[in-house]
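Q: structure here, sequence nowhere to be found:
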């Protein structure tokens, strides 16, 4: 048996004491006031990540995907989706077939296709050469050959055929997300009504709010949808992060990284979806127009930033672990510290800097 001591963050609050592990599972939480200042949180669950440590998910390369997942695991992300960007269908297909192996092994929880069914007006760092209207033929084939590996797809709801695509995704167990969209408020709400349940990086890649046309941000934030938030203090000002998190609540907000391969790497030139990216001072931008191109964030830093922005620790942990685990249908296995769940554990200092990571009871 392994025992980890500190301030244990559970869904019900912070419990000073000992976390007992037996093999791959959590067996008990034993209260005890004399345990020191370490903060113990569940392994993070990242719904939106494109790579890290010099490795990427976006090319469909299995060796690169393994290394990217391992890099983020060392930063506390014990469950994650592999995020692709807008690509030709041939790449989407080959990545789905290849990543099934990693899903079967438990390296990945699935695939997130962020595109190509996105708005050209709000494409951000998505390659406009690959954008297109939703194709039911493509979507149906990806879901079929994925055999459960395709877990999320981002769609702009104003595009022709988008509402039918969203409904089809939802009916087949795939999280339909709204993002990279120039939709009106009404078009956004139509996407929610069609079955969308996630907002892809709220605010970013969206028509900004206006008091006479609220647009997608207000349409999503005021709905029942779960909102992704990039907590790198670059995509969102800390005040906006706190506003959105408080508005949605911890059951409807999730922290994501939107990390690219440059995460954890030196400044320099990188590539994303066939476009050159320049990273300087940890900010990634497209070389040709300066658009923000993903992040260099890890989930341990995202949690730190969320708490620094004023969010209660318990809420921030829910946003980093519990809520995204629920969205993936994995709440009975991961996403919280409770007896019977998998021993995915992150130990942090009192200042919320990373000290130790366990996945299924094994050091990452």
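A: Looks like it came in fine. Bear in mind that the values here come from a model prediction, so they are computed numbers and not experimental data.

Q: use CA for all of it now, contacts and neighbours both
A: OK.

Q: so is residue 284 in a helix, a strand, or just coil?
A: Of the three states, residue 284 takes strand under DSSP: H, G, I helix; E, B strand; the rest coil.

Q: which non-adjacent residue is nearest it?
A: Among residues not flanking residue 284 along the chain, residue 293 sits closest, at 5.2 Å (CA to CA, 6 or more residues apart in numbering).

Q: let's bring in a second model and compare:
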């Protein structure tokens, strides 16, 4: 424990966690232990083998709690009352709120705005990345989106991705633009997909009227992600499979899903986990009310009302992000009967791989950052021990990592 009432402990240095039930994609592993040195996992096993790693290290008895890798959120707009559009302090505050709920690595998502305004925010995030290990960079959810599928984005801010705009955004981000969501049907989108991908930015298809053929063409050009599958796009129809069908058919593509019981029914999430095993990433798509409470908020330039944990644009029924944390997504999924190992994988290793960081975070394997989260059987967060190790602060061109 750190401050009174906080589940977040000091950064991991030399630490052994023992007597845990480790949960990952391969299942539950009882009487498990993990050993870390200087913030990196060096060994793991079961039984009493932890003792040979205990000399000079802190030893934490998990007392049978569930042990998972730190949760990785590739799509979050804020939390704890703070939204990323409100400046560097708000970005850090939102990250701290999510860390209390087990998210040790996150991307700061930004909603659509004027390109110059977005450039300023990208520069602010870039200034934070090197000193904040949990911050993986930024995500532009727009402004290159379809007006017809704008969701909680300001229609007046939506534009085509001109080469000049793409170059400007890449320049000011200084290598910290982690991914970008765009509509592949906008003029100039094909060239933008290729330019972003060549710069090491993960391109996501989203907020679009794209057909399955449109989406497949974007994936062929280098897009590798589908932003919040099923939301703000055509559905999966038996004669028109749409972007979801194209993404499921392409083994290179990861599909985000917001598992809050509002955005996608858990039964549909179960179908997706079976259709694309190991390629579904849980994301929060959270706004400022995550880890907070009901009330009135802003998302970009739009007013949002949160009642009963459900966020909608004021005066409408349009969902405006979520109030979800990734630990909450695990609880929603297990309550619906989804298997915990698959859900943990979708909240850790899968998003890490999708962001190009699978060799650094997202699993408790030797050589990875020792981001450790202990959960009770009801999946309430008992303790969070983040690593101070950075996970490649600057994206590199695809194939270089």
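A: That came in fine, so what should we check first? All of these numbers come straight from a predicted model, not from anything done at the bench.

Q: what does the residue nearest to residue 284 of structure 1 align to in structure 2?
A: For residue 293 of structure 1, the aligned residue in structure 2 is residue 320 (criterion: TM-score structural alignment).

Q: how many neighbours does that match have?
A: 25 (other CA atoms under 10 Å).

Q: could you give the residue range in structure 1 aligned to the longest helix seen in structure 2?
A: Criterion DSSP state H: the longest helix present in structure 2 is helix 115-129. Mapped onto structure 1 using TM-score structural alignment, helix 115-129 of structure 2 spans residues 89-103.

Q: swap in stretch 72-81 of structure 2?
A: The aligned range for stretch 72-81 of structure 2 in structure 1 is 45-54, by TM-score structural alignment.

Q: who's in contact with the matching stretch?
A: Residues outside stretch 45-54 of structure 1 that contact it (CA atoms under 8 Å, 6 or more residues apart in numbering) are 56-58, 65, 67-69, 71-72, 77-85, 112, 255-265, 296, 299, 320-322, 324-325, 335.

Q: against residue 24 of structure 1, how distant is the spatially closest residue to residue 32 of structure 1 that is not a sequence neighbour?
A: Nearest non-adjacent residue to residue 32 of structure 1, counting by CA to CA, 6+ apart: residue 17, 4.1 Å away. To residue 24 of structure 1, residue 17 of structure 1 is 20 Å away according to CA to CA, to the nearest Å.

Q: okay, how far is it across stretch 315-324 of structure 1, tip to tip?
A: From its first residue to its last, stretch 315-324 of structure 1 covers 13 Å (CA to CA).

Q: so for that stretch, what gets flagged as buried?
A: Judged by neighbour count using 16 or more other CA atoms under 10 Å, the buried positions of stretch 315-324 of structure 1 are 315-324.

Q: against structure 2, where does it fall?
A: Using TM-score structural alignment, stretch 315-324 of structure 1 pairs with 342-351 in structure 2.

Q: count of residues packed around the residue nearest to residue 32 of structure 1?
A: Look at residue 17 of structure 1: counted by other CA under 10 Å, it has 21 neighbours.

Q: before we move on, what about residue 288 of structure 1?
A: Taking other CA under 10 Å as the criterion, the count of residues near residue 288 of structure 1 is 10.

Q: ok, now which ones touch the nearest residue to it once chain neighbours are set aside?
A: Distances taken as CA to CA, 6+ apart place residue 276 nearest to residue 288 of structure 1, at 7.7 Å, with adjacent residues excluded. Counting by CA under 8 Å, 6+ apart, residue 276 of structure 1 touches 269-270, 286-288.

Q: same thing but 10 Å
A: Counting by CA atoms under 10 Å, 6 or more residues apart in numbering, residue 276 of structure 1 makes contact with 125, 269-270, 285-288, 293.

Q: could you look up the SS state of it?
A: Strictly by three-state DSSP, residue 276 of structure 1 counts as strand.

Q: translate it into the numbering of structure 2.
A: Aligned by TM-score structural alignment, residue 276 of structure 1 pairs with residue 303 of structure 2.

Q: now its match: how far from residue 370 of structure 2?
A: For residue 303 of structure 2, the distance to residue 370 of structure 2 - CA to CA - is 39 Å.

Q: before we move on, back to that, just the buried residues of the contacts of stretch 45-54 of structure 1.
A: The neighbour-count test (16+ other CA under 10 Å) marks 56-58, 65, 67-69, 71-72, 77-85, 112, 255-264, 296, 299, 320-322, 324-325, 335 as buried among those.

Q: which members of the contacts of residue 276 of structure 1 are the farthest-apart pair?
A: Spatially, the most separated pair among the contacts of residue 276 of structure 1 is 125 and 269, at 14.7 Å (CA to CA).

Q: neighbour count winner among the two?
A: Neighbour comparison, residue 125 of structure 1 and residue 269: the larger count goes to residue 125, with 24 against 15 (by other CA under 10 Å).

Q: the more buried one maps to what in structure 2?
A: Using TM-score structural alignment, residue 125 of structure 1 lines up with residue 152 in structure 2.

Q: quick check: that match vs residue 70 of structure 2, distance?
A: In terms of CA to CA, residue 152 of structure 2 sits 29 Å off from residue 70 of structure 2.

Q: burial measure for residue 65 of structure 2, as a count.
A: The burial count for residue 65 of structure 2: 23, using other CA under 10 Å.

Q: how near is it to residue 44 of structure 2?
A: Distance from residue 65 of structure 2 to residue 44 of structure 2, by CA to CA: 16 Å.

Q: start to end distance for stretch 14-34 of structure 1?
A: Taking CA to CA, the first and last residues of stretch 14-34 of structure 1 lie 14 Å apart.

Q: ditto for stretch 301-317 of structure 2
A: Rule used - CA to CA; the end-to-end distance of stretch 301-317 of structure 2 is 17 Å.

Q: just stretch 45-58 of structure 1 next, same as before
A: This stretch, stretch 45-58 of structure 1, spans 19 Å end to end (CA to CA).

Q: likewise for stretch 291-306 of structure 2?
A: End-to-end distance (CA to CA), stretch 291-306 of structure 2: 12 Å.

Q: is residue 190 of structure 2 in a helix, a strand, or coil?
A: At residue 190 of structure 2 the chain is in helix, as set by three-state DSSP.

Q: map it across to structure 1 for me.
A: Looks like residue 190 of structure 2 aligns to residue 163 there (TM-score structural alignment).

Q: residue contacts, the nearest residue to residue 88 of structure 1 once chain neighbours are set aside?
A: Spatial nearest neighbour of residue 88 of structure 1, excluding adjacent residues (CA to CA, 6+ apart): residue 130 at 6.1 Å. Counting by CA under 10 Å, 6+ apart, residue 130 of structure 1 touches 85-89, 115-118, 120, 273-274.
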